[in-house]
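Enquirer: For reference, the sequence and a predicted model appear below.
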Amino acid sequence: MNMLARPDLVLETRLSRKLMDVYIRVGLVLALTLLCYRIFAPFITMMAWALILAVTIYPGHQALARKLGGKQGLAATLLVLGGIALIVVPTAVVFGSMGDSVHGTIERVRANAFAVPAPPARVAELPVVGPKLHGFWSLAHTDMPAVIQRMQPELGELAAKALGMVASIGGTILLFMVSFIIAGIIMAFGESGAKAAQSILGRIVGSRRGEEFAVLGTSTIRAVALGVVGVAFIQAMAVGIIMILAEVPFAGVLAVIVLVLGVAQVPALLVTVPVIAYVWLSKDYETVPAVVDTALLLVAGMLDNVLKPLLLGRGVDAPMPVVLIGALGGLAGAGILGMFLGATALSLGYQILMRWVATDPDIVDIAELEGELPIVS
């Protein structure tokens, strides 16, 4: 039978061949995508942090580049060097102090040289909690050596964990430094990168909306970086440096706790107030240094109340509660990196929802469609 006499059979054969061709192409693209992902997977976290840093610092980079006659590379280099000097070095000092405190305490416990001093008599005179606090402190003072003796088998494991913590801190600081350097490279080519991001979003949601979403995503990342992580980091560094200068025990550990509390939107006064109480109850501080340390710790503990309203949600076309809820939800689901993803995703979702609410299906604006319809060549 001549196939030309069966046009339906010819059409079916052509469709089946084209469908098989599409399946093969899709399979090859999927295999290439998976291969690229496996190659790039070890660098995803580093590149994500580099992109976040680049987006956050880019306005300052552009201002510096204008002062340098438009030299993008020189401006990025100066920002990277300055950032390492102003951020990485203090961070290394605070986290190094935390590691030294933990390791030193464990070594003292292993040597049975750790002892709790006797409580001052004035502790018992404190209202409400004074007698109970004095009794608990006295019990720790008298029975601590026996408790330490019982803990000897576990001290080796604790020492190993302390050393691992110090090594992890060093690795984190190194990752941050490399991310900062990559962020400088991204900023040096920031204009072409911004156009590429807008083009990608334009292919997904339309050219005009792609530009709007790119601006919204950028402003949200900057708002979270400055209003949540930035404020928490600045506050933790301020509290940590003040406690180090005041020679407060475990200053590095307490600074890390302040950082975690700040990211979780919990007041840092939960740490600074007990430290102030320690300064006044301890016999190691004179009156004038105690007053100065108290004033500095109070100011540092309330620093977020001043900085957060100024920075969080600034320049974002979404309400501050939306940004904050997205940041906290992302933090709970995926850690600090999830804060940026959560806030950006929720802000984009909010804009899509509000655009849908404001759109009347019975009214079609031809001018609006011109920016949304794909161009067919």
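Expert: Thanks, I have it.

Enquirer: switch to C-alpha atoms for all contacts and neighbour counts from now on
Expert: Fine.

Enquirer: what's the first-to-last distance across stretch 62-79?
Expert: Start to finish, the residues bounding stretch 62-79 are 11 Å apart (CA to CA, to the nearest Å).

Enquirer: Go through that stretch and flag the buried ones.
Expert: For stretch 62-79, the neighbour count (16 or more other CA atoms under 10 Å) marks 62, 64-65, 72-77, 79 as buried.

Enquirer: can you pull the contacts of the residue most central in space within the chain?
Expert: Nearest to the mean C-alpha position of the chain, by CA atoms, centre = their mean, lies Ile336 at 3.9 Å. Contact analysis of Ile336 by CA atoms under 8 Å, 6 or more residues apart in numbering lists Gly330.

Enquirer: Now find how far off-centre the longest helix belonging to the chain is within its chain.
Expert: Across the chain, the longest stretch assigned as helix under DSSP state H is helix 320-358. Once both centres are worked out by CA atoms, centre = their mean, to the nearest Å, helix 320-358 turns out to sit 14 Å from its chain's centre.

Enquirer: A further structure is provided below for comparison with the first:
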Amino acid sequence: MATEQTAQRVFTGLIILSIILLALVVRPFAKAFFLAAVLAGTFYGLYSRLSRKLRGHNNVAAGVIVSGVILALLLPLGGLTAFVVTEVSDGVKFVSDTVQREGMEGLIDKIPGPVRGPVERLLERIPLEEAQLDETLQQQVSTQGGTAARAVTGAVAATGSIAFQTVMMLIALFFLLTEGARLVKWVESVSPLRRGQTGEILREFRSVSVAVLVSSVATAGVQAAAALVGFLIARVPAALFFAGVAFFMALIPAVGAAIVVLAAAALMFFSGHPWAALFLAIWGTVVVGLVDNIVKPLLARRGMHQHAAIVFFALLGGLAAFGTVGLLLGPLIVAFFLALLRIYERDYGRPTPRPGDPATPGETGGGESLIIRPSVLSAETRERVPLSPTTPERH
């Protein structure tokens, strides 16, 4: 018959095995679950108030919040897609009509000055005979066909993966809103930590998640506003559209809002406005590009209750280590570490000495005599230990 120690070791091994298997199961949805947990913590207060107004209909309240998240994701994406499709269709129609009426020369005459010269020199090098042109096009199509097919396949796969992760995130968000309170109570009940420690760590996670999420959205708004000011000064066409694109690009750390301003600068340069392009390039690099590194740490530190420098390096370190999701993971890891240190110091560290308590050898300074109160010594010890000069003898 197995001993108690052997049974405990086997049970520990089974727990470790179950954790590994659970990690393999959760891994495909890890990012979706993580983002859902962050959003659930952010919107839980709103969910509670909405649930009370709906007289305890928790599913309806969670459905309203999830629907709002869906609209917040789809409406800007749909508007951007519609604008791009409209502009591309108008551009194709303009090129087609111009070529039919005035030919290629008329189309070249409508190209802005900085671009017209390179285009004319490029056309001079291309054979204009129809047979040679057809042959060249066929060769290019046959050569680049495989590359284009792979690129399209990769783009479709990436889009499908993003859509799948988004759907999983929304489903997880719904259940975390409705069952979040029960889940937290269960985690606290099975946690091996002391009573209240698990809840304190979870509250710290929620506070940091909300701070980072709110600061990211607020920083994107500040960058979009700064970009809009630059667009208006440079008289960029469709300034509001470019500012909206800058807002959503600011939410993507690998892209950022500055890239939109630089793209607008390139458009202004090729349209014959070099000074406006130069202004936008400087504005996008100095103002819009640096706002993210200044505003986001200042806003995030309010929820993290940490110095702005710690928040700054936590954001950059998380981004470098984990990619886009590291913007949340980095501050969470730092907050987790600091919360553990705070809990250890409070619950397991040395007790803080109170005024009037007897001094210990580690608390005495160099050259000072140790004062021992007779009241805290036993009678036998009191006879062996001489009294301090400052302690009056008892007669």
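Expert: That came through fine. Just so it is clear, the model here is predicted, and its values are computed rather than measured.

Enquirer: How close are the two chains, by TM-score?
Expert: Remark: TM-score between the superposed chains equals 0.61 [TM-score structural alignment, normalised by the length of the first structure]; 310 aligned residues with a CA RMSD of 5.1 Å.

Enquirer: and the two most separated of the buried residues of stretch 62-79 of the first structure?
Expert: Gln62 and Thr77 (12.5 Å; CA to CA).

Enquirer: Let's see which of the buried residues of stretch 62-79 of the first structure end up in helices.
Expert: 62, 64-65, 72-77, 79.

Enquirer: residues near Asp100 of the first structure, how many?
Expert: The tally of other residues near Asp100 of the first structure (other CA atoms under 10 Å) stands at 18.

Enquirer: okay, stretch 323-343 of the first structure sits on what stretch of the second structure?
Expert: Mapped onto the second structure using TM-score structural alignment, stretch 323-343 of the first structure covers residues 311-331.

Enquirer: same thing with stretch 39-54 of the first structure?
Expert: So stretch 39-54 of the first structure sits over residues 25-40 in the second structure, by TM-score structural alignment.

Enquirer: tell me which residues of that stretch are tucked away?
Expert: 29-40.

Enquirer: Pick the one among these closest to Val261 of the second structure.
Expert: Closest to Val261 of the second structure, out of all of those and judged by CA to CA, is Leu35, at 28.7 Å.

Enquirer: Was I right to think the closest one contacts Met168?
Expert: No. Between Leu35 of the second structure and Met168 there is no contact under CA atoms under 8 Å: 10.1 Å.

Enquirer: show me where the stretch 151-300 of the second structure has helices.
Expert: Per DSSP state H, counting those that start in this stretch, the stretch 151-300 of the second structure carries helices over the ranges 197-234, 239-250, 258-270, 274-283, 289-304.

Enquirer: Please identify the buried residues of the second one?
Expert: By that I understand helix 239-250 of the second structure. Result for helix 239-250 of the second structure [16+ other CA under 10 Å]: buried residues 239-240, 242-250.

Enquirer: which residues in the stretch 1-150 of the second structure form helices?
Expert: Along the stretch 1-150 of the second structure, counting by DSSP H, counting those that start in this stretch, helices occupy 4-26, 30-53, 58-109, 113-125, 130-190.

Enquirer: want to try TSV for these, with distance to Ser207 of the second structure as columns?
Expert: Listed next are the helices of the stretch 1-150 of the second structure as TSV, based on distance: least, CA to CA, whole Å:
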stretch	distance to Ser207 of the second structure
helix 4-26	24
helix 30-53	8
helix 58-109	19
helix 113-125	52
helix 130-190	15
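
Enquirer: just so I know, which of the ones you listed lies nearest Tyr344 of the second structure?
Expert: Among these, helix 130-190 sits nearest to Tyr344 of the second structure (CA to CA), with 17.7 Å.

Enquirer: This completes my enquiry, with thanks.
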